[in-house]
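# Fold the following for me, if possible:
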Amino acid sequence: MTDLSSLIACPRCDAVYSVEEPAVGERAVCARCHTVLIAPRKRAGKQIIAIALAIVVLVIAATIFPFLSIRAAGVSHKSSILDAALAFSDSPLLVVLSLTVAAVIVFFPVLRAMLVIYVLTPLVFDRPPYPGAVRAFRLSEALRPWSMAEIFAIGCAVALVKVADLAQVAFGPAFWMFAALVVLMVIQDSFMCRYSVWKSLER
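Predicted coordinates for the structure are as follows:
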């Protein structure tokens, strides 16, 4: 009977392979769809924790400072990310929509970053995982498709293109924080070798 621990399945096309761990800096790639399966990196854990801390700080700061200001006909208005997320909260029927938008662009990214810190911190220092680390990492992975900061950024870009002809638009500090946040989230996901994390948690 095949030992399941010696097998790995591609998360995209479900192709199954026998595990052959690459050296640090190398990658194991799915032969069918070219998805990266294993990509160990030297000191990746510390780098991911640093990025996760930066994400938490940037998200909190971005919700405090103005995201953008609009000026038209002598009237100006400043808006933060939370103002945009809760724009429909005045209507009782749309409160759920507003809370959902706030969750996917603010709460979920922060929660994912904190879960990653919780899971990786003891592993980086060669200590046993914290209680519930497996569930925490599983939740972090489950939230990944719902962390839509980059979708919000694209939507803002499209809206600003349309508004620019009608009013004067100025970017606030939160806009640049959010832009850096989107880049850091992409870098964090690219640095994360999920196979290595699961293997460390199983040990």
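# C-alpha from now on. contacts and neighbour counts both.
OK.
# distance between stretch 80-99 and the chain's centre?
22 Å (C-alpha atoms, centre = their mean, to the nearest Å).
# Next, the buried residues of it.
Ser80, Ile81, Leu82, Asp83, Ala85, Leu86, Ala87, Phe88, Leu97, Ser98, Leu99 (16 or more other C-alpha atoms under 10 Å).
# Keep only those of those residues that are in helices.
Of the buried residues of stretch 80-99, the ones assigned to helices by DSSP state H are Ile81, Leu82, Asp83, Ala85, Leu97, Ser98, Leu99.
# Skipping adjacent residues, who's closest to the fifth one in space?
Put plainly, it is Leu97. Among residues not flanking Leu97 along the chain, Phe88 sits closest, at 7.5 Å (C-alpha to C-alpha, 6 or more residues apart in numbering).
# another one to check against the first:
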Amino acid sequence: MNAAAPQTEINPDEIIVCPTCDAAYHLQRPSFDERAVCERCHTALITPRRKAGMQIIALALSVLILVVAAVCFPFLSIRAAGATNSISVLETALAFRGEAYGPLAWVVLGFIVVIPFVRAVLSIYVLVPLVFERPVYRGAKEAFKWLDRLHPWSMAEIFVLGCAVALVKVADLAEIRFGAAFWMFCGLVVVVLVQDSFLCRWSVWNSLVHPRKQ
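Take a look at the predicted model:
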């Protein structure tokens, strides 16, 4: 892409600004499966894909299913001194009610469960009318803004990595086995990463600002 040259009047619709380094460029729309990349910091600016909207919706539905299942199924089981116990993520948070670490447990639950769930719902809310060529829903622009704002706070992958490291360290004290929920969280991490890689923020925002005439 070519850097925007100074001029008296600039059409905002023909300018794109890199979200990382603030470099401004004259807008050049790439074809499907091509990428428009910032020359300064190499951030991907436009990444259109064929049928990406339907793929993102399918992945968002997968996220909803995985989040609900991961909360309900056992996360791990511990066996020590002949006794075995298993616990889910939700049961862990409830177990800290009234304790000093209670608020922290609920904050962690929000980062690894609530925020991925909300982002999946927002994705569906924004993309369904665009994919099926319907009028955009009320508040779709604000919903898309929140979808992007919540991205740094979705920390399922950090949770999975932290649990794996912590449980390896205590493996000598007890027999520990990962439950179904742990592997669901691993799947959730992969699905969320793929979903974010398919999402072209510029394309979605352009469709929201300039919807197709019915």
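# quick revisit: most widely separated two among the buried residues of stretch 80-99 of structure 1?
For these, the farthest-apart pair by C-alpha to C-alpha is Ser80 and Leu97; their separation is 17.5 Å.
# Contacts for the host helix or strand of Tyr125 of structure 2, please.
Assigned by DSSP states H and E, Tyr125 of structure 2 belongs to helix 115-131. By C-alpha atoms under 8 Å, 6 or more residues apart in numbering, the surrounding residues in contact with helix 115-131 of structure 2 are 53-54, 56-57, 60-61, 63-64, 67, 135-137, 140-141, 143-144, 146-147, 150-151, 153-154, 156, 204, 207.
# The lengthiest helix in structure 1 packs against which elements?
Longest helix in structure 1 by number of residues (criterion: DSSP H): helix 44-64. If you count contacts as 3 or more C-alpha pairs under 8 Å, 6 or more residues apart in numbering; DSSP states H and E, helix 44-64 of structure 1 packs onto helix 81-85, helix 108-124, helix 173-191.
# what range in structure 2 matches it?
Mapped onto structure 2 using TM-score structural alignment, helix 44-64 of structure 1 covers residues 52-72.
# go on, stretch 127-135 of structure 1?
On structure 2, the counterpart of stretch 127-135 of structure 1 by TM-score structural alignment is residues 134-142.
# Could you give me the buried positions within that stretch?
For stretch 134-142 of structure 2, burial by neighbour count (16+ other C-alpha under 10 Å) applies to Val136, Ala140, Lys141.
# Could you check how far the residue mapped onto Met155 of structure 2 from structure 1 is from Ala15 of structure 1?
Under the alignment (TM-score structural alignment), Met155 of structure 2 pairs with Met148 in structure 1. Here the distance between Met148 of structure 1 and Ala15 of structure 1 works out to 28 Å (C-alpha to C-alpha, to the nearest Å).
# The two - which one has more neighbours?
Remark: of Met148 of structure 1 and Ala15, Met148 carries more neighbours, 18 against 13, as counted by other C-alpha atoms under 10 Å.
# Verify the stated contact: the more buried one with Ile105.
Yes. Met148 of structure 1 is within contact range of Ile105, at 5.5 Å (criterion: C-alpha atoms under 8 Å).
# neighbours of the residue mapped onto Val107 of structure 2 from structure 1, just the number please.
Alignment note (TM-score structural alignment): Val107 of structure 2 maps to Thr100 of structure 1. Residue neighbour count, defined by other C-alpha under 10 Å, stands at 15 for Thr100 of structure 1.
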